[in-house]
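Visitor: fold the following, please.
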Amino acid sequence: MNLKYILLLFIILSMKGLNAQNARLDSLNTYLDTVDKFGFSGQVLVEQNGKVIINRAFGQLSENSSQNITDETLFGIASVSKQFTAAAICLLAQREKLKFDDSLGEFFSGVPNDKSNITIHQLLTHTSGLQGGDLIRDFENISKKEMLSRILSSQMKEKPGEKWRYSNIGYNVLAFIIEKVTGVSYEEFLTKEIFNPLNMLHTRIIGGKYSWEGLTAANAINGSTDVGSPMQWKYNMRTLGSGNIASTVSDLHKWNTALQNFTLLNKELTERLFYPHTQIQGTEFYGYGWFVFKDENAKTKLIEHGGDYEKGFNGVIYKYLEKDVTIFILSNKYEPFGANLSSRWAIFYAIRNYLTKEVNKLPYINKTISNTKNPDVLGNYKNKNHSSSIIISKTQNSDYSLEFEGLDVTNEIFQVPDSIKQLSQNAIDKTNHLVNELVWGNLEAYKKVIERPDRWDITFAQEWRDIIKTNGEIISFKMIAAIPNFYNDGVKCIVKLFHERGTSSMTFSWMDYGRDKLYETIPNDDIKLNRVMQKTKSGTWVIYDLFTKKWLEILVDIPNRNIRIGPLLLEKQQLKL
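Guide: You can find the predicted model right below:
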């Protein structure tokens, strides 16, 4: 064949491939435009074949701010922090300051016999036998010495090396080991030995001593409650080593690149981070600060770690090795009923499935959003017996927020099937009975319903006592939502508590639609359930759920002063002068 024609064919095929690649990138950006319109707040960075193809920011710094989040805005990264603690330990091993089979008894005096032989390797892989979760509450006023003492005197769940159990306090201990070996604080070691050398200029330890001057952080938002900026938070001993870092997706990308290029750690120790040391179940393993997944041929296909902090921050790094795709997502919104947390997962799944070509198209938004809003729709709406209510208000960025409360309206907005409503009634009944017992002072009622009765007093009952201490005795309560977790069989029941001094709320999370045990409670100052509501160019009002990919149309009748959601009619309330 003529060389000229071969060259022409090559150019045509190259352009065809480039056009296809550009089309996929356009599709991703179109999808993310929709994510932006319907309330996602955070950052998304995607790397494919060694190139950053997406680096975008969404939302505002806080609920009451008009200042946009940028690619330089810091977010708490929660348990994504664990990989930095693990890498710091590996860095000390590389410098021959410690070994992975060193035990606690070699670092600290007075370690009880049941913990003296716990090794660094076991702490890194969550096989130490220490209990899962945390020992103290957020921002508890406690010294490092006392914190370590509490951990060492805590009850063991298993013998060291016997079982995998995700343990935040295990990573607290690793931070104490770093400080013991280096003679400097955990913050100082990570800043001088990891963040600064890798030019991670937008990464800090929350509540630490290093200045945040010139930096901007997103406020943590729990539901609709603005919890404030991590720039003003105190040092949180609970999250030391396990979840106390703030960063950006751009800095996390620098971090990921440094690991890939062996900039910080040599090849042997980097591979040790990602090695599937401990099997969790099936193809899921744990390395050092990373979850590791294998394919059917026992080859590592995915390395990831997420993090979720109830005050608001959540995020994830996913590395798909075969596809050479890495996805970074950070968000400052955590909704106790799981919606925005699910939105973060929804974005991840959509991007992953599209780039790994498991699907050929993204969940496109087939409605055109109008920039023209009608202020007449703003106001407070209630159904006939006032059991459900909606408040429609304007946000700082001129979107319309639909805040809702009540079982009926919650079921309609989440489009809960009738069969699931019936199953969820178990959780509703159990929650109402439990809260009634608690209001009357019977805190031992927790014993009958929680997954771990041994923790009823130190965790659940103490949490309830703290609520009463802060807000006063409870006068009455109201169930405002029962929301199924569509990705498992759990139900979150949200109860509003009316105190002597204001209101608070509590989320009760049940397994198996309430037929099984209560596994978690989350106290909040005041949960506000909300959704972004947009007007289409055809004149209808809609809500879009990123996770379920479902539209919900809100029928607005301005002349008759009412709105309809499914069969539920809510009438606009008169302003009280």
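
Visitor: make it CA atoms for all contacts and neighbour counts henceforth
Guide: Noted.

Visitor: number of residues surrounding S505?
Guide: Residues lying near S505 (other CA atoms under 10 Å) number 22.

Visitor: should've said D36
Guide: Residues contacting D36 under the criterion other CA under 10 Å number 15.

Visitor: part of a strand, is D429?
Guide: No - counting by DSSP: H, G, I helix; E, B strand; the rest coil, D429 falls outside a strand, being helix.

Visitor: how much space between it and C493?
Guide: Separation of D429 from C493 (CA to CA, to the nearest Å): 10 Å.

Visitor: how about T300?
Guide: Taken as CA to CA, the span from T300 to C493 is 39 Å.

Visitor: neighbour count: those two, which is higher?
Guide: Shown here are T300 and C493; by other CA under 10 Å, C493 has more neighbours (28 against 20).

Visitor: gap between stretch 97-109 and the chain center?
Guide: In terms of CA atoms, centre = their mean, to the nearest Å, the centre of stretch 97-109 is found 33 Å from the chain centre.

Visitor: so which residues make contact with that stretch?
Guide: 92-93, 111, 115-121, 177, 180-181 (CA atoms under 8 Å, 6 or more residues apart in numbering).

Visitor: again with stretch 191-203
Guide: Contact with stretch 191-203 is made by 72-74, 88, 204, 215, 245-248, 251, 254-255, 258, 264, as judged by CA under 8 Å, 6+ apart.

Visitor: this one as well, want them side by side:
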Amino acid sequence: MRQYKKAQIMKQTRLLLGTAFWLLVAIIQASGQESIAVKIDAIVEAPVKAGRVAGASVAVVKGNETIVTKGYGFADLELDVPTPPQATYEIGSITKQFTAAAILLLAEQGKLSLADEMTKFLPDYPMQGNHVTIRQLLNHTSGIKGYTELPEFRDFQMLKRPREELVKLFSGRPFDFKPGEEQIYNNSAFFLLGLIIEKVSGKPYAEFIQEQLFDRVGMKDSYYCSERAIHKNHAHGYDSNQNVLVLKGYVDHTWLYAAGSLCSSTPDLVAWNKALHSGKLLKPESYREMTSPALLNDGTMVRYGMGISLADTNGRHTISHAGAINGFLSESDYYPNDDLVIVVLLNTRGPVSPKELAREIADAVLGKAPDRSRPFVGDLTQFTGDFTGKGRGRPATVHIGVSGDQITFTNTEIPRAPLETLKYFGNDTFGFKDTIVIFQRENGKISKLHLDTGYGHNILLRQPTNEK
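Guide: Prediction:
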């Protein structure tokens, strides 16, 4: 009897110790998550308190654990309205991944093929002897002139006109390059994809996106933006003028359309990322198409898929996209190796970058990423000089210099562009932040460089040293 009681006591003791152990583990984990949440609050609150951004919404979800989902600052500065948890924002070019997913769904239904030429659905488009596939529209390699970079669009966007008049505005312009030769970020291509979705599905773009994507994923706070309609919890947008916040400039959502006219919230964008990257939305082959790097005609791999960027963030594999529109900036990042979603939405278009905030948040959650750069051994002056080629809406020119034992990068086409220090990654490849610079040789000498930003891949030729 005594032995039985002793065994029972031992069993109960082990049970209590085990329970205490797992309770302690849970407390430690909760404390760790709370500590991370405090760090995230500090990251986001800093620019809000400094008056550099009106308000923000941030969601950070790792696996099944929600670390942060909250609003900061103000949704309306004039009335001092705090940012509500479900605040909606104009998400700009994050729209593009929804457009891409819609095209892939139509391909799954057998209604189109990514290899189809766009003229199969838009037969009146003047191709100027070129052949552009739907795939090339999706990955920005079509060469079609971008309408948002045309000077005429500044006045045109204020007008109420039929959509075909915008197509006329850019369709008659010379192509920037032969399809597949380079990659330049292109809103015209996604405008045309919206027209193709409507023609193939027989439904307006907004209706198709609502039924086939928003409703399926459960995105109850997402919709096609409007400059007139009233939506509950919609944050007011602000621009920055000489470091002072002002009411945002006018946007007519007729024109941004399938390239940038969707509105959403951070919880909805988390749900979107979870559905997209877990196979709940697209078939495996469609998802691979969407998230695989595009190839140029010469086999060069670019760091963009279909409506999404594949550029690493601080050396970590990331599937992401940014958005910029009058009054709003946005960033949606998914880290597949860590099952981490970070969404940052700002109701201010100004000096604060949601990508930089998301980068800091990733470091807070995952720790500092390992530095994969290495010292360069050799003569750095072999890389120096001016390199010029095609850019988005204007020529791209970069200057490569030397500072101490490192080379520097300056985009001379951008006013007040910062001087960036390049890290070396081997095989004549350098980089800074998310940008990669790959030098190419002819007869052993540097003759050109490939500038890959994750949203474009430009080939710039080295200029003779006697030219400025």
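
Visitor: check contacts around the equivalent of Q109 of structure 2 over in structure 1.
Guide: Using TM-score structural alignment, the partner of Q109 of structure 2 in structure 1 is R95. For R95 of structure 1, no contacting residues are found, by CA under 8 Å, 6+ apart.

Visitor: just Q281 of structure 1 next, same as before
Guide: Contacts for Q281 of structure 1 (CA under 8 Å, 6+ apart) come out as none.

Visitor: go on, H450 of structure 2?
Guide: 436-440, 457-460.

Visitor: got a winner among the residues you listed for most neighbours?
Guide: Neighbour-wise, those (other CA under 10 Å) top out at H457, 28 neighbours.

Visitor: can you count the residues close to the spatially closest residue to that residue that is not a sequence neighbour?
Guide: If you skip the residues right next to it in sequence, H457 of structure 2 has Q183 as its closest partner in space, 4.8 Å away by CA to CA, 6 or more residues apart in numbering. Counted with other CA under 10 Å, the neighbours of Q183 of structure 2 add up to 29.

Visitor: can you find the partner of Q183 of structure 2 in structure 1?
Guide: Under TM-score structural alignment, Q183 of structure 2 pairs with W164 in structure 1.

Visitor: re the thing from before, neighbour-wise, which of the contacts of stretch 97-109 of structure 1 leads?
Guide: I120 (25 neighbours).

Visitor: is the residue lying closest to that residue once chain neighbours are set aside in a helix, a strand, or coil?
Guide: With CA to CA, 6+ apart as the criterion, I120 of structure 1 has its nearest non-adjacent residue at 5.1 Å, and that residue is F100. For F100 of structure 1, the secondary structure call by three-state DSSP comes out as coil.

Visitor: ok, which stretches of structure 2 are helices?
Guide: 2-49, 95-108, 134-138, 153-156, 163-171, 187-201, 205-209, 215-217, 253-260, 266-277, 284-291, 354-366 (DSSP state H).

Visitor: which among the ones you listed is found nearest to T300 of structure 2?
Guide: The closest of the helices of structure 2 to T300 of structure 2 is helix 134-138. By CA to CA, the value is 14.3 Å.

Visitor: so the closest one matches what in structure 1?
Guide: Helix 134-138 of structure 2 lines up with residues 120-124 of structure 1 when matched by TM-score structural alignment.

Visitor: name the nearest of the contacts of H450 of structure 2 relative to S142 of structure 2.
Guide: H457 (12.5 Å).

Visitor: test my guess that the closest one contacts G180.
Guide: No - counting by CA atoms under 8 Å, G180 is not a contact partner of H457 of structure 2; they are 10.9 Å apart.

Visitor: look up the closest residue to W272 of structure 2, ignoring the ones flanking it.
Guide: The spatially closest residue to W272 of structure 2, leaving aside those adjacent along the chain, is V217, at 6.4 Å (CA to CA, 6+ apart).
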